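Peer 1: With the input below, show me the fold.
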Amino acid sequence: MNGIEYDGWVPSHVREYLKELGYRLPLEDMEPHILEWDEWMSATGDFYNYHDVDSFGRVYQVHRRSIKPAMRVCREWGSLLLNEQTRVVCEDQACTDWLDGFFSNTGFMGQAQANIARAFGLGTGAFALFFDIGRRKIKIRHFDARMVVPLTWDAEGVTECAFVTRAYYKGKPVDQLQMHVIGEHAAPSHSEPSEPFTMENGEGEIIVNDIGTSMRLDEGKSYHVITASFDEDGNLMEPEGVISDYDTGSPFPTFAIIKPAIPNTRVEASPYGQSVFADAIDAVQSVDLAFDALVNEVSAGKMRIFLSDVMFDHDKNNGKNTPIPFGKGDCTIFRKVMSTEDVVQEFAPALRTSSQAETFRIALQMLGDLCGFGLTYYDFDSSGYVKTATEVSSDNSALMRNIRKHENALTRSLATISHALLWCARGFGEPLPDEGVVTVQYDDSIVTDTSAEKAQDMAEVAAGLMGVYEYRMRWYSEDEATARKRAGELSRPVAGSDGSEDNSARLDASAHRGTMWQRCVELYSKNTAIAALQSACLRAAARTTRGLTLRMKNSYYPWLSTPTTTPGT
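Peer 2: Okay, the predicted model is just below:
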């Protein structure tokens, strides 16, 4: 494969260059599998296009129809895991706001969603920082497995990596190799290392999130981006304006690998991942076989009309008596040779679409189950179409478990690239503080009832069981200081100088609960589905706010027969 015949794979001269530098290329072991997965995603290869021989020895080409099930699986995972509502959240609100603006202005989430789809199909993908030194801008480039070459890795992950792309310089193709490697760095750090962040989950377990420190290099080390360019003949060249060795100054990896959270059973100890449908190839085939059979059934089941010879005109030119055909050229009208009886005869075979559709349905169910969606994800409903992600119920436990598993793996990648992005942005003059711990807030409204969860939290706010700032922290991804400020609680202290809880803050909050729960109840009073919850909120608020009398009209709150009064003490 030379520089001109570039089709997304690493050219041979780039491979030789890396080998001369002493690197062993793990791509060569995984390349046959990646190539196979790429063919299934594009519905090409011997299964879809092949040659057959009839009884007379004639060879003809056959094309099998496809709905591209492998590609659909990958796109579905991309849409389930990432969308425009996904947010990368830092401990410091200023860094969170800056990341929101960067991702929005660059369209990162949309591109990342497509990148995840490719990564889940080919087993591996990557984000990598791209630096425009002259304009002092940073971009995030996206790569799939064909362009990713890990250079240094262990069981913890990839620490050095190379990326190969095609560019054009003065109208001529150039193969560009960029290696993100660890080098010496003597410049002072932008900030001190973040302390590991601990939190307690609902089961009392302590979770230590040390992504801010575990991925960081030792003092004096930083990531360098080494660039090598090759002309169309595979010779090294130095395009104008390209820095061969750029010290980013970042102690965090300036790239992040994306892989499905499934083990690679094809090549042991490989830094590459495995396709999400690698173990479902037979199911992919069964889906397209059933679909192709369904189309063939309809095509072969069309009505056929047989006409007698007397129905055909004859052309006697050139001394020949040739019947003149008529009708569409799709083999629906046939000529009965040497026949004068039954001038017009119809034949309409019975269709087996019901049994074909049931076969197609079973094939889709097996595909969904083997690819981690559960048996009910790809299914026909009563209207006869395949269910979309927005129609998936939240009780699909198999899907939810796999979503959480993939989200955990994706969080590490997004946090890593965000750490490096923020660090390098400071180097370009952005006045950003230390981001601290970086987490990812995913949009699970596709598979869970987020509106119901918000309603429940609002009811708890109304009852005084949750603070307004806590609500904003959960649903608006704000840090505590920002949430308290925007909730109007910044001026009310929450703790004494000695760390003890300030009772004045609790009393102040109690005085405002009446207004909070009244607004909550008014918002949801017309929804009969949560009438019981509203009633519970009112009773809880009455118990919490002592001496508060709830005066409500029965006509407006039909679930209450009389106003509720809580006696004071």
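Peer 1: Please count neighbours and contacts with C-alpha atoms only from this point.
Peer 2: Noted.
Peer 1: Check which residues of stretch 56-73 are buried.
Peer 2: 64-66, 68-71, 73 (16 or more other Cα atoms under 10 Å).
Peer 1: scratch that, stretch 466-486
Peer 2: With the criterion 16+ other Cα under 10 Å, stretch 466-486 contains buried residues 467-473, 477-480, 482-484.
Peer 1: ok now do the residue nearest to Ser339 when sequence neighbours are not counted, which residues does it touch?
Peer 2: Residue nearest to Ser339 in three dimensions, not counting chain neighbours: Ser308, with 5.4 Å by Cα to Cα, 6 or more residues apart in numbering. Ser308 sits next to 335-344 when contact means Cα atoms under 8 Å, 6 or more residues apart in numbering.
Peer 1: Any of those buried? List them.
Peer 2: Buried among these (16+ other Cα under 10 Å): 335-336.
Peer 1: residue ranges for the helices of the stretch 351-500 of the chain, please.
Peer 2: Using DSSP state H, counting those that start in this stretch, the helices of the stretch 351-500 of the chain run over 353-370, 397-427, 450-462, 468-475, 480-486.
Peer 1: Tell me what angle the second one forms with helix 353-370.
Peer 2: Looking back up the chat, that one is helix 397-427. Inter-element angle recorded for helix 397-427 and helix 353-370: 50 degrees (by axes from the mean of the first three to the mean of the last three Cα atoms, to 10 degrees).
Peer 1: buried ones in helix 397-427?
Peer 2: 399-400, 402-403, 406-407, 409-425, 427.
Peer 1: what's it packed up against?
Peer 2: helix 69-81, strand 87-90, strand 125-132, strand 137-144, helix 211-214, strand 255-258, strand 438-441 (3 or more Cα pairs under 8 Å, 6 or more residues apart in numbering; DSSP states H and E).
Peer 1: tell me the angle the helix or strand that the fifth one is followed by makes with helix 397-427.
Peer 2: This means helix 211-214. Next in sequence after helix 211-214, counting helices and strands by DSSP states H and E, comes strand 221-230. If you take the same axes, to 10 degrees, strand 221-230 sits at 90 degrees to helix 397-427.
Peer 1: Please generate a structure for the following sequence too, so the two can be compared:
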Amino acid sequence: MGAIQTYLQKKRKFGGVSDATYNHIDEWLAWYQNSVRKFHIYWIYDGIQSKKCERYKLGMAKKVCEDWANLLLNEKVAIKAGTFDKRLKEILEINNFHVRANQLIEIAYALGTGALVEYRDAADQPIIDYIRANMIYPLSWDNGDITECAFGSVRAVDEKERIYLQIHRKGIPGDGENPNLYYIENKYLDSETGDEVALPEDIEGIVATGYDRPLFQIITPNICNNVDLDSPMGISVFANAIDQVKGCDLVYDSYMNEYVLGRKRILVPYSQAKILAEQDGTRQPVFDPNDSVYFALPGDRQDDMKLTEVDMSIRAADHEQGLNKALDLMSLKCGMGTGRYKFESGGVKTATEVISDKSDLYQNLQKNKTPVKAALVAMVKALAFLETGADQLEVNVDFDDSIIEDTNTTVDRNIKLVQGGLRSKLTAIMEINKCSEAEAKKELERIAEDGQITGQDIDWTQGDEEKEDHEDNLEPDEEDEEAEA
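Peer 2: As a prediction, this is how the structure comes out:
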């Protein structure tokens, strides 16, 4: 995408991040794709010639990013937007949000940066684009927050490859634009020369959003970029764990080679491996030369005429111990603590038990929820603005906390707190149902209308005073019947 950087720097006089940042992104992408040529391809000299070998790979760089995406944005995450909630669900479904957003988190944690971009298409429908790091080109930023940005993608137009460039910027007063509002420039570039070409007829050159906030949200892992301290771009979650990812592959490669090199072999004296003539004149070898079990000894080894079995032992236990140590180190460096992964039964297993709130994984998970939540809230408000022209609404994002605490445990705790007078019923319903205060009030009203605040539920649904009044109004016989019940 060098054509985009050239265009932005020379044609539009925009600034940008250094090329070194994108070089690192290319390196992280190679590890994410599990194909790093300078590491996974190596040569071995066998005394006669050099042999090209490919290292066995465990692929933990991608696995870590998959797990972060599943922890942060899975199917249990609920986004509530009040009166806009119904239309929001429709928009998210049209844009395949729950699938694509999870994939965006994965690629953002692999490459360091991802972006959600909102706009209206030619059919006037709200669209969400999911952009990875090597397609993101910051133009200006303030205190690390990107305020203006360009997003590139490759498209085929009239059987020619074009670069579609969408520039989100503030208004330029000299061009008669409002400097406090955002505008979107649409550009098509020649993929080879970087020259600007004509736009398709259904795309406008400049679109005034009328919005004082950007119609994009940047998502990065909540860790400091120590590769380029001045860059507004994020850093891969495994950027500082490359050596540990290499260690996992090295041990796994050695482990697999134990089985390759440790196959049972039978050494055959050269005299017994000779080709013998049959009575009909055909010539047949005593042993099949393509058989990987039998190997002929050199011709000068004639003193031992017996078949010799070579059965090397496999150091499976030693390799599994070393691999589990390597996995622990890698997991720790990627923010997931130790014990997350374990190599057993021929593969890597992931721990699924409930974690402690003092563990490294819990603390890092809570930390990484912050930028994701901010991005989702801003995205919902941007979609509401595109639909209604206003973004004044309450947005709640409830993440999946089942890894920390079981849902039944949450319900039981709230029941005990309400019974003990230490929590209101309204707060309890908000936590259990993961809803807003207004929705919790409606739920309480529905409970009252359904007549569920009676009998055995009185301790949970009524206060102590209501309970006493209820008991005072009972006749003696009714008191005995209720006591028996």
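Peer 1: Fetch the TM-score of the aligned pair.
Peer 2: Aligned and superposed, the two chains score 0.85 in TM-score terms (TM-score structural alignment, normalised by the length of the second structure); 464 aligned residues with a Cα RMSD of 3.4 Å.
Peer 1: ok so, going back, quick one: which of the contacts of Ser308 of the first structure sit in strands?
Peer 2: When DSSP state E defines the strands, the subset of these inside them is 335-336, 344.
Peer 1: tell me, what residue is most central in the first structure?
Peer 2: Gly78 (2.5 Å; Cα atoms, centre = their mean).
Peer 1: about what we covered before: of the buried residues of stretch 56-73 of the first structure, which is the nearest to Cys371 of the first structure?
Peer 2: Closest approach between these and Cys371 of the first structure, by Cα to Cα: Val73, at 7.3 Å.
Peer 1: Which position in the second structure pairs with that closest one?
Peer 2: Aligning on TM-score structural alignment places Val73 of the first structure opposite Val64 in the second structure.
Peer 1: and if you look at Lys19 of the first structure?
Peer 2: Checking TM-score structural alignment: Lys19 of the first structure goes with Gln9.
Peer 1: ok, and the closest non-adjacent residue to that match?
Peer 2: Gly15 (6.1 Å).
Peer 1: For that neighbour, what is the enclosing helix or strand?
Peer 2: Counting by DSSP H and E, Gly15 of the second structure is found in no helix or strand.
Peer 1: looking at it, it is touching Trp141, isn't it?
Peer 2: No - with contact defined as Cα atoms under 8 Å, Gly15 of the second structure and Trp141 do not form a contacting pair (10.0 Å).
Peer 1: Out of the helices and strands packed on helix 397-427 of the first structure, which one sits most buried?
Peer 2: Most buried of those by mean neighbour count (mean count of other Cα atoms under 10 Å) is strand 255-258; its value is a mean of 28.
Peer 1: And it against the second structure, how far off on average?
Peer 2: Following superposition, strand 255-258 of the first structure is found to deviate from the second structure by 0.7 Å on average (mean Cα distance after the TM-score superposition for the first structure).
Peer 1: List the buried residues for the next helix or strand after that strand?
Peer 2: Of the helices and strands lying after strand 255-258 of the first structure in sequence (DSSP H and E), the nearest is helix 281-300. For helix 281-300 of the first structure, burial by neighbour count (16+ other Cα under 10 Å) applies to 283-294, 297.
Peer 1: average offset between helix 281-300 of the first structure and the second structure?
Peer 2: Using mean Cα distance after the TM-score superposition for the first structure, the mean distance for helix 281-300 of the first structure is 0.9 Å.
Peer 1: Give me the angle between that helix and helix 353-370.
Peer 2: Using the same axes, to 10 degrees: helix 281-300 of the first structure against helix 353-370 is 160 degrees.
Peer 1: Could you list every helix and strand in contact with helix 281-300 of the first structure?
Peer 2: helix 69-81, helix 353-370.
Peer 1: if we can go back for a sec, could you tell me how far the residue nearest to Gln9 of the second structure is located from Glu449 of the second structure?
Peer 2: In this view, Gly15 of the second structure and Glu449 of the second structure are 62 Å apart by Cα to Cα, to the nearest Å.
Peer 1: Please identify which of those two sits among more neighbours.
Peer 2: Gly15 (14 against 10; other Cα atoms under 10 Å).
Peer 1: Let me see the ranges of the strands in the stretch 1-150 of the second structure.
Peer 2: 41-45, 50-54, 78-80, 114-120, 126-132, 136-142, 145-157 (DSSP state E, counting those that start in this stretch).
Peer 1: would you turn those into a markdown table with distance to Thr220 of the second structure?
Peer 2: Shown next, in a markdown table, are the strands of the stretch 1-150 of the second structure (distance: least, Cα to Cα, whole Å):
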| stretch | distance to Thr220 of the second structure |
| --- | --- |
| strand 41-45 | 31 |
| strand 50-54 | 33 |
| strand 78-80 | 20 |
| strand 114-120 | 6 |
| strand 126-132 | 11 |
| strand 136-142 | 12 |
| strand 145-157 | 11 |
